[in-house]
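Q: just need the structure, nothing else, for what follows:
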Amino acid sequence: MKTLAHSFRRAAADGSDSRVERAVIDESPVAIEVNGIGYAVMMASAYALEDFATGFALSERIVATAGEIDALDLHETPRGTIVRMAVPPARAAAVMERVRRRTSDSSCGLCGMDNLDAVHRDLPRVPDSSAAPAAIFAALAAMRDHQPLNRATGAAHAALLCDAHGAIRVAREDVGRHNAFDKLIGAMARQGLAWDGGFALLSSRCSYELVEKAALAGCPMLVTVSAATSLALDRAAAAGLTLVSLARDDAVLFGAHMR
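A: Sure, this is the predicted structure:
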């Protein structure tokens, strides 16, 4: 994990003034190319980028399984990292169509009927979660121990794979909450790990994109430290995903889908 040292001027309420050194989280451009076509440029923390690219490809439905990624290469440049991914020709055709639509769409990001339909596209039904509230509290208590980048910088999100008893099996961090979850999903896919009745714990609020990633990854329960949005709750209900938000050490909220 990469951090950078930076000097700050510290002004205190008591009127004192000093210089301090702090670790700063790495944030740099990561360009993702699919079969030689520029697909996206993401701002990310440049570690575990193989996991990130794999999870991103699964979340974007570029591939259905990690095994469909024929090659994955990282190229460092002075301005950032280029991730070059090769997928089968049948998958590449869909990539080309999405790139074409992005080029023709206006700059608002979700303009046009095609994009609005895409927001509400069907999600797979996820399996039941066997995790009890006690498991969530156990994972929350252990969460900080698995966030070295955030401890050093105070600026990283975490995504954790927790088993049905709350033990943390895999952790990934990134400056972006979506990126952290993509890294976790990619790490699981590359290592052949399943949810096995466990759940994902994220150190962020829950927007609909995170629900989509969870559903596509077959995650039975998604737990977030902060609140969920209305669309996240609706999309979780559509996928049968157990969505838990405002997860604190004394209480949690079960929202969209209660088993």
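Q: CA only for contacts and neighbour counts going forward, please
A: OK.
Q: the most centrally placed residue in the chain: helix or strand, and which one exactly?
A: For the chain, the residue sitting closest to the mean C-alpha position, by C-alpha atoms, centre = their mean, is residue 181 at 2.2 Å. In this structure, residue 181 is located in helix 177-191 according to DSSP states H and E.
Q: tell me what that helix is packed against?
A: In terms of contact count using 3 or more C-alpha pairs under 8 Å, 6 or more residues apart in numbering; DSSP states H and E, helix 177-191 is assigned the packing partners helix 49-59, strand 157-162, strand 168-174, helix 208-216.
Q: that helix versus helix 49-59: what angle between them?
A: Orientation of helix 177-191 against helix 49-59 (axes from the mean of the first three to the mean of the last three C-alpha atoms, to 10 degrees) gives an angle of 100 degrees.
Q: how far off centre is helix 177-191?
A: 6 Å (C-alpha atoms, centre = their mean, to the nearest Å).
Q: Proceed likewise with the subsequent sequence, for comparison:
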Amino acid sequence: MFKKIPCIPIDDGSAGQTTRDAAEETPIAIFVNGRHMTTAILSPARFEDFITGYLYTEEIIRNVDEIESIRIEENRISVLTRDIFKRVSTKKTILSGCGGAVSYIDTEKLPSINSDLVISVPEIVGVIAALLATDARIPAGRIEAVALVAGGSIIARSEDIDRHNALDRVIGYGL
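A: Coordinates of the predicted model:
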């Protein structure tokens, strides 16, 4: 997920040649039922978790049983759903973010969430501290990190150049 790149950091007025970790990114064309849906810029890891979570969060699938197959190739992910005639919506919402990402969800039709889930502030602080402690590149701002948590313990974590991609990966893992 990282590669060493040569650089000349300038610290306290002095400069010296060295190498630093840089997050890798790769364009991946996503096809659903033979139709190009989008091209995503992703960190090169856990593509199956990503596509499962992405299709779920974009409401292309309601559960993983709707996925017939996933084929991952170089720079392409092809998915067949059980309903091969299902089409991706043509309505797009432009999202904030580096790449001007889009969503196919009709925000007017989002359900309201009713939950009695309560999470204490110390639990949130503890999990964030645990997540940040696992990799020094996260607090340095070099990558975004997301965790799936239950009972104060991290079940799954993901990193990416974009937090939305990292979130889709942990959602896909959870599904």
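Q: and the TM-score between these chains?
A: Once the chains are overlaid, their TM-score stands at 0.84 when taken by TM-score structural alignment, normalised by the length of the second structure; 167 aligned residues with a C-alpha RMSD of 2.5 Å.
Q: ok, then the element right after the helix holding residue 181 of the first structure?
A: Stepping forward along the backbone from helix 177-191 of the first structure, the first helix or strand reached (DSSP H and E) is strand 199-202.
Q: hmm, back to that, any idea which of the helices and strands packed on helix 177-191 of the first structure is most buried?
A: Taking mean count of other C-alpha atoms under 10 Å as the contact definition, the stretch among these with the greatest mean neighbour count is strand 157-162, which reaches a mean of 26.
Q: the helices and strands packed on helix 177-191 of the first structure: which one's closest to residue 116 of the first structure?
A: Shortest separation from residue 116 of the first structure across those is recorded for helix 208-216, at 13.4 Å, computed as C-alpha to C-alpha.
Q: helices or strands next to the closest one in the packing?
A: In terms of contacts (3+ C-alpha pairs under 8 Å, 6+ apart), helix 208-216 of the first structure is packed against helix 49-59, helix 177-191, helix 230-239.
Q: and these as CSV, adding distance to residue 2 of the first structure?
A: What follows is these, written out as CSV (distance: least, C-alpha to C-alpha, whole Å):
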stretch, distance to residue 2 of the first structure
helix 49-59, 12
helix 177-191, 15
helix 230-239, 32
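Q: so which of the ones you listed comes closest to residue 94 of the first structure?
A: For these, proximity to residue 94 of the first structure was assessed by C-alpha to C-alpha; helix 49-59 is nearest, at 12.3 Å.
Q: next up, the contacts around the aligned partner of residue 48 of the second structure in the first structure.
A: Using TM-score structural alignment, the equivalent of residue 48 of the second structure in the first structure is residue 50. Applying C-alpha atoms under 8 Å, 6 or more residues apart in numbering, one finds that residue 50 of the first structure lies in contact with 72, 74, 186.
Q: reformat these as TSV; add distance to residue 29 of the first structure.
A: TSV is the format used below for these (distance: C-alpha to C-alpha, whole Å):
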residue	distance to residue 29 of the first structure
72	17
74	13
186	19
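Q: residue 140 of the second structure and residue 3 of the second structure, how far apart?
A: For residue 140 of the second structure, the distance to residue 3 of the second structure equals 16 Å [C-alpha to C-alpha, to the nearest Å].
Q: typed the wrong thing, it's residue 31 of the second structure
A: Look at residue 31 of the second structure and residue 3 of the second structure: by C-alpha to C-alpha, they are 28 Å apart.
Q: tally of neighbours for the aligned partner of residue 125 of the first structure in the second structure?
A: Here residue 125 of the first structure is matched to residue 113 in the second structure, going by TM-score structural alignment. The tally of other residues near residue 113 of the second structure (other C-alpha atoms under 10 Å) stands at 6.
Q: can you tell me the SS state at residue 113 of the second structure?
A: Under the three-state scheme (DSSP: H, G, I helix; E, B strand; the rest coil), residue 113 of the second structure adopts coil.
Q: distance of it relative to residue 164 of the second structure?
A: Residue 113 of the second structure is 20 Å from residue 164 of the second structure, by C-alpha to C-alpha.
Q: among the helices and strands packed on helix 208-216 of the first structure, which is nearest residue 83 of the first structure?
A: Once those are compared by C-alpha to C-alpha, helix 49-59 is nearest, at 7.3 Å.
Q: roughly how far out does the closest one sit from the chain middle?
A: 9 Å.
Q: mean shift of that helix relative to the second structure?
A: The superposed helix 49-59 of the first structure is, by mean C-alpha distance after the TM-score superposition for the first structure, a mean 0.3 Å from where its aligned residues fall in the second structure.
Q: give me the angle between that helix and strand 168-174.
A: Going by the same axes, to 10 degrees, helix 49-59 of the first structure makes 90 degrees with strand 168-174.
Q: got the angle between the helix or strand following helix 49-59 of the first structure and helix 49-59?
A: The element immediately downstream of helix 49-59 of the first structure (helix or strand, assigned by DSSP H and E) is strand 71-77. Computed with the same axes, to 10 degrees, the direction of strand 71-77 of the first structure lies at 120 degrees from that of helix 49-59.
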